[in-house]
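1. Pasting the sequence and the predicted model now:
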Amino acid sequence: MTLDSSPVCKRRRFVAVSPMDSDSAKSRLAAAREKYGREIRVFETSLASATPRNASDIEETDDFYEFTAEDYFRISGTKKEDKYLKTKKIREAEEAARRAKMTKAVIRVRFPDNITLEVPFHPSETIQSLLDLLNKVVAHPELPFYLYTTPPKKQIKDTSQDFYSAGFVPGAIVYFACDVPKGDDGAAVSGPFLQEEVMSLQGLEFAVEQGEPTPEPTPESVITGPSAIPEQRPTDKKKIKPKWLKM
């Protein structure tokens, strides 16, 4: 699981969207949801947060392995929690309570052409359900592919694992790669990787959001009573000693 931490992000362009365009976007998204059984969002990934080509070759500096004060306090806090031994039944009950609170796992699949497919799942669903959806929306379902996380680059092999157990809750970013040897046909698979119908959904959620009426600001309360500003008293005149007064 990876999260975007780059300070450089792509700015969203705000354009005027008519109610008709917003309704059209809603109907197209609803049609896609009915066809694929999922809420699908497609958008372009900024180049700053795109997939690193050599993610597995990245080496950490020596500073990365230094034991800092933050690490010490984090470990100390963990030891304090472990001070009180809990039975297996109590730990299982606490884990079940934490799991019950999670109701959604938002998975983003990034493709080599910087296109991202966002789909929400239930945490109890398996990774195989994501693969089943990809087989319906990719442009070349006949070609073998696999998913991986980074860094470090790690292929997702256990597709029977649910999203909660895999650590993909409340959300995660996985990467799509074609499992085709480089020697075949002498060329790699190029985009687009999604079907044209799915690619047409790109940016529709922005049209829906901009088409929604913005709530009117509540008017500020008007004070009808007397002003709360205190009255200013006239300043005392400077006392001057008379000339006849001798000390």
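-> Received, thanks.
2. From here on, just use CA atoms for contacts and neighbour counts.
-> Will do.
3. Pull the distance from the top helix by length along the chain to the chain's centre.
-> The helix spanning the most residues in the chain, taking DSSP state H as the definition, is helix 19-36. Taking CA atoms, centre = their mean, to the nearest Å, the mean C-alpha location of helix 19-36 is offset from the chain mean by 23 Å.
4. Now do the buried residues in that helix.
-> Using 16 or more other CA atoms under 10 Å as the test for burial, helix 19-36 gives 22, 25-26, 29, 32.
5. Included below, for side-by-side comparison, is a second structure:
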Amino acid sequence: MINSQIRVFFNVPGSSVAEIDTPDSFYKLSGEEVRNEAKMRRERLEQSRLLIPKSYKEKQALAARQKYKQAVIRVQFPDGVILQGVFLPAEATGSLYEFVADALKQPGLEFDLICPAVPRSRVLPHSPNTGERARTLQDEGLVPSALLKFKPNETDSVVFTGLLDKLLEASEPFTAASS
């Protein structure tokens, strides 16, 4: 993580972040949307069957990975506060969890980071499964930027109490200029 670029925002009513918060029903696809998605997948499959040299495909993939040198990741908390950090695209998703855990008042709180992507939201992996390599921000489609949702796994003894006071003291309103 590029440490010097930590920012904290508080949500201003009517800001673009407030508009991003959509209900789960938004992610349910209609029959026509499912058919269109299937059609696009078939077309992509046909394109992938074209005789394109493997070296050319690898060169294109490398160029796409090198296009962005950093990723701006924002994490929105239940209280509307937004924590922003700048990361390298090759960093593991575990570094996001460490970044957020270091910013919490309650360090022992377990939580998930939710990527509210279409067609359905998904939990970012904390760490790789046994025998697998760690998933990177690039692998998860979080580059060049992403807004993740913080979901605490609260228990009777550990509850979400917010971010560290020193971070909240430096917070600023989230406006269109913050984007």
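-> That came through fine. Note that the structure is predicted; figures quoted are calculated from it, not measured.
6. hang on, the earlier thing: what comes into contact with the longest helix of the first structure?
-> 38-40, 133, 136, 201, 204-205, 207-208, 210-212 (CA atoms under 8 Å, 6 or more residues apart in numbering).
7. for stretch 143-162 of the first structure, same thing?
-> Contacts with stretch 143-162 of the first structure, where a contact means CA under 8 Å, 6+ apart, come from 1-2, 55-56, 123-128, 173-180.
8. Weed out the non-buried ones from the residues you listed.
-> Among the contacts of stretch 143-162 of the first structure, those buried by neighbour count (16+ other CA under 10 Å) are 1, 123-124, 126-127, 173-178.
9. Filter the residues you listed down to the ones in strands?
-> Among these, DSSP state E puts 173-178 in strands.
10. from those, which is closest to residue 141 of the first structure?
-> Nearest to residue 141 of the first structure, judged by CA to CA, of those is residue 178 at 10.2 Å.
11. Now do the same for that closest one: its match in the second structure.
-> In the second structure, the residue paired with residue 178 of the first structure is residue 152, using TM-score structural alignment.
12. Its match touches residue 161, doesn't it?
-> No: assessed by CA atoms under 8 Å, residue 152 of the second structure is found out of contact with residue 161, at 10.1 Å.
13. how about the helices in the first structure?
-> Here the first structure has its helices, by DSSP H, at 19-36, 69-83, 88-101, 127-137, 196-199, 204-211.
14. so the shortest one matches what in the second structure?
-> Residues 165-168 of the second structure are where helix 196-199 of the first structure aligns, taking TM-score structural alignment as the criterion.
15. which residues sit in contact with the residue lying closest to residue 201 of the first structure once chain neighbours are set aside?
-> The shortest distance from residue 201 of the first structure to any non-neighbouring residue, by CA to CA, 6 or more residues apart in numbering, is to residue 42 (6.0 Å). Listed by CA under 8 Å, 6+ apart, the contact partners of residue 42 of the first structure are 115-118, 198-199, 201-203.
16. Please identify the residue in the second structure that aligns with residue 42 of the first structure.
-> Residue 42 of the first structure maps onto residue 8 in the second structure, with residues paired by TM-score structural alignment.
17. Scan the contacts of helix 19-36 of the first structure and report the most crowded one.
-> Highest neighbour count within the contacts of helix 19-36 of the first structure: residue 207, with 21 neighbours (other CA atoms under 10 Å).
18. Not counting residues beside it along the chain, what's closest to that one?
-> residue 22 (5.5 Å).
19. just the angle between the longest helix of the first structure and helix 204-211, please?
-> 140 degrees (axes from the mean of the first three to the mean of the last three CA atoms, to 10 degrees).
20. okay, the angle between helix 19-36 of the first structure and helix 127-137?
-> Per the same axes, to 10 degrees, the angle that helix 19-36 of the first structure makes with helix 127-137 is 120 degrees.
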